[in-house]
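Sequence below, structure please.
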Amino acid sequence: MLIKIGELAKRTGATVETIRYYEKERLLPEPFRSEGNYRLYRESHIGRLQFILHCRTLDMTLDEVRTLLKYWEEPNRDCGDVDDLLDEHIQAVETRIKELKQLKKHLSVLRKKCDSETPAKSCGILDALADNSCHENLHETH
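Here you go, the predicted structure:
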């Protein structure tokens, strides 16, 4: 059974633009073309796109997805590298969590610069952003 790009998007929850992008990035194989030059997809495109979308919800990069797809396509291959890839991704997530906690701390320090409604010219947040003092106070709180 062959389906058009709109149906593929509907069945996977992806947008048409996303599907085209993954084709351009060669994550999805090029579809067949109808006589009217419509893209026509097989069931295998659905499964592959769902795999890609799931990886992306886990914040995996396109290169990580490419690597995982290679293993997914070769089911008898040793998956030790897949374990390593996931370990590296977990480490990257842990690093990002630390960065986000630091960002939250920075925003909290900044938020304390203004605790009431005042004219914008008197806003402590805007002043701190303009003179970079919010960074100085953040480093003092370590």
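
can we go C-alpha only for contacts and neighbour counts from here?
Will do.

Contacts for stretch 116-136 next, please.
Residues from elsewhere that reach stretch 116-136 (C-alpha atoms under 8 Å, 6 or more residues apart in numbering): 106, 109, 110, 111, 112, 113, 114.

Return the distance of the last one relative to residue 96.
In this structure, residue 114 and residue 96 are 28 Å apart, going by C-alpha to C-alpha, to the nearest Å.

more neighbours, the two?
Neighbours were counted for residue 114 and for residue 96 using other C-alpha atoms under 10 Å; residue 114 has more, 16 against 12.

To compare with the earlier structure, here is another sequence to fold:
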Amino acid sequence: MNIGDAAKASGVSAKMIRYYEEIGLVPKAARRGSGYRDYGEADVHRLRFIRRARDLGFAVEEIGELLALWSDRTRASSAVKAMALSHVEDLRRKRDEIDGMIATLEGLAACCHGDDRPDCPILEELATETAPVGPPPGPPRFGRPGGRAPQRS
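The predicted structure is shown next:
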């Protein structure tokens, strides 16, 4: 099958198939007399494996390791399990970082009046050199002594 057919069958775009060939995750496809790439079922199966690993968030380097383990019939499943559990820890760390970013942005948005005035605690926080990640400490100060919000007229 040509690259378009392989892309449809695997769920991997033709552009990504070319990239995976270039970096060695997928062997270079055989070429027809016309010069078009020619893919078989084994290639599509490998591409599906790669797509599923990418869907689970594995990095390209890790996918290369997983492919090597998949191809090695003498592998120990403990090596695969260790990779999976290590990846779970990476995902948990990323989730914690995202949760911190969400908390920070929610806290900042709660401090912002969102009206026609130019003062904005969100922009003020982004402008600080070392903006912390996580909920803002204490009540918002709004740049005034005593931390009181400006009174509306």
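
Overlay them and tell me the TM-score.
The TM-score (TM-score structural alignment, normalised by the length of structure 1) is 0.85; 138 aligned residues with a C-alpha RMSD of 2.2 Å.

any idea which residue sits dead centre in structure 1?
residue 59 (4.3 Å; C-alpha atoms, centre = their mean).

tell me the SS of the aligned partner of that residue in structure 2?
When structure 2 is aligned by TM-score structural alignment, the residue opposite residue 59 of structure 1 is residue 57. Under the three-state scheme (DSSP: H, G, I helix; E, B strand; the rest coil), residue 57 of structure 2 adopts coil.

so how much does stretch 81-98 of structure 1 differ from structure 2 once superposed?
Here the mean offset of stretch 81-98 of structure 1 against structure 2 after fitting is 0.9 Å, by mean C-alpha distance after the TM-score superposition for structure 1.

What span of structure 2 is that stretch aligned with?
With TM-score structural alignment as the criterion, stretch 81-98 of structure 1 aligns to 79-96.

separation between the residue nearest to the centre of structure 1 and residue 98 of structure 1?
From residue 59 of structure 1 over to residue 98 of structure 1 (counting by C-alpha to C-alpha), the distance is 16 Å.

cool, and residue 89 of structure 1?
For residue 89 of structure 1, the distance to residue 98 of structure 1 - C-alpha to C-alpha - is 14 Å.

Neighbour count: the two, which is higher?
Between residue 89 of structure 1 and residue 98, counted using other C-alpha under 10 Å, the more crowded position is residue 89 (17 against 12).

I'd like to know which elements the longest helix along structure 2 is packed against.
For structure 2, the longest helix by residue count, based on DSSP state H, is helix 77-111. Judged by 3 or more C-alpha pairs under 8 Å, 6 or more residues apart in numbering; DSSP states H and E, helix 77-111 of structure 2 is in contact with helix 121-127.

who touches residue 7 of structure 2 in this structure?
13, 14, 17.

Many thanks, we can stop here.
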